[in-house]
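Trainee: I'd like to go over a predicted model; first the sequence, then the structure.
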Amino acid sequence: MPSFDTVSEVDMHEVTNAVDQAKREMGNRWDFKKVDSNIEFKAKEEVVVLSAEEEFQLDQLYDILLMAFVKRKLDGRALAEGEDSKAGKQVKRTYKLRQGIDQPTAKKIVKMVKDAKLKVQVAIQGDKVRMTGKKRDDLQEVMAFLRESDIETPLQFNNFRD
């Protein structure tokens, strides 16, 4: 029977490229000349740290980072906002990268698919959700349904088996 996995994964190499691209953009902007600001990606902790002198500059850095994410075909919803910290003149904002589908979101996906009366079986398997159906068309219908849904986690579909 055909099946596929619904996952939420972020390509770390592309995140590195997006952060580098955002740093170059930040260096070219006139409003960041002579301003102590930085965008840093910590791959081991899967965290992006923005630092600047003012809050509104952090918001601008976030917009630059989102534009870089879009250019690299990454979903901006993968950035989960963390806490702000102030040290001296610097204000830092930490964004954690969302990896995997958490349990409440997986249960929400299962409930949505079952409520839509689609002809598939849904099973939660760790940090992914497996969809199994009799026909390939049913699975493609589920994919389209999930793409249009209002789930705040970015979803990808992989491991499609016929």
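Mentor: Cool, got the structure.

Trainee: rest of the way, CA atoms for contacts and neighbours
Mentor: Will do.

Trainee: Residues touching stretch 49-62, excluding its own?
Mentor: Contacting residues not belonging to stretch 49-62 are listed as 26, 35-42, 89-95 [CA atoms under 8 Å, 6 or more residues apart in numbering].

Trainee: then this one, side by side with the first:
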Amino acid sequence: MISYAFALIVYICVVELPDQIFINLIYFYTKAIIIMPTFDIVSKVDAQTLDNAMNNAKKEILNRYDFSTSKSTIDHDKKTNVITIVTEDDMRLKAIEDAIISRMMKQNLDSKSLDFGKEVYASGNMIRKEISIKEGIDKETAKKIVAKIKASGLKVQASMMDDQVRVQSKSIDDLQGVIALCRSEDFGQPLQFINMRN
């Protein structure tokens, strides 16, 4: 639609208008459709990488001597993105949690994406614990991010969009400043910066 309108304007200007008017019209038209540089702040966990980390954690636990007689299980529900640990005692629970965090770090996954639930006692004197995977930026966290960006004084516009934050500015340097700012702050979950457009 834009290309057709542009072609029509060019045709009319070339045929009907003096050179200076033609140049001015082209300038204002192209200026009107220029989009300011933007990027999106998101919080995502790669599903395949996480699955690899969980499989490696399971193998590590199964091969440990102190788990040789254990009935411990680690289950990752990919639909709900919840990890469920079932084990005999607090010591083994801590060991499994450490294995999960360690294997995630080796896969370059940030453990801040883990939301640890409370331990509950299951049947057979077992302990059960659920760990939710944080994905998407919730409304409260998004508000904190936007407020922090506005308080920085950088000449940018930040707005909440679903489960992400969009930032735009005329200045690429200011956009890079926002990225540096967000990386220096702890918002309780890992952030990624994607869809950079300039």
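Mentor: Cool, got the structure. Predicted, not measured: the structure shown is a model, and the values here were computed from it.

Trainee: Name the nearest of the contacts of stretch 49-62 of the first structure relative to K108 of the first structure.
Mentor: Comparing the contacts of stretch 49-62 of the first structure against K108 of the first structure with CA to CA places Y95 closest, at 24.0 Å.

Trainee: what helix or strand is the aligned partner of E130 of the second structure in the first structure on?
Mentor: Following TM-score structural alignment, the counterpart assigned to E130 of the second structure within the first structure is T94. For T94 of the first structure, the host element (DSSP states H and E) is strand 90-97.

Trainee: hang on, the earlier thing: can you tell me which residues contact the match of E130 of the second structure?
Mentor: Going by CA under 8 Å, 6+ apart, T94 of the first structure touches V47, V48, V49, L50, E81, G82, E83, D84.

Trainee: Now the buried members of those.
Mentor: For the contacts of T94 of the first structure, a neighbour count by 16 or more other CA atoms under 10 Å gives the buried set as V47, V48, V49, L50.

Trainee: Of those, which belong to helices?
Mentor: Counting by DSSP state H, no part of these is found in helices.

Trainee: out of these, which one sits closest to V10 of the first structure?
Mentor: Checking these against V10 of the first structure by CA to CA gives V47 as the nearest, at 11.9 Å.

Trainee: what does the closest one align to in the second structure?
Mentor: Under the alignment (TM-score structural alignment), V47 of the first structure pairs with V82 in the second structure.

Trainee: Could you find the closest non-adjacent residue to that match?
Mentor: Excluding the flanking residues, the one nearest V82 of the second structure by CA to CA, 6 or more residues apart in numbering is S132, at 4.5 Å.

Trainee: show me what contacts that neighbour?
Mentor: Each residue near S132 of the second structure by CA under 8 Å, 6+ apart is listed here: N81, V82, I83, L114, D115, F116, G117.

Trainee: okay if I get those as CSV plus distance to D173 of the second structure?
Mentor: Conversion of these to CSV gives the following (distance: CA to CA, whole Å):
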residue, distance to D173 of the second structure
N81, 36
V82, 39
I83, 40
L114, 32
D115, 34
F116, 37
G117, 40
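
Trainee: So which of those residues are in strands?
Mentor: Counted as lying in strands by DSSP state E, out of these, are V82, I83, L114, D115, F116.

Trainee: The third one: neighbouring residues, count only.
Mentor: So the one you mean is L114 of the second structure. L114 of the second structure has 19 neighbours, counted by other CA atoms under 10 Å.
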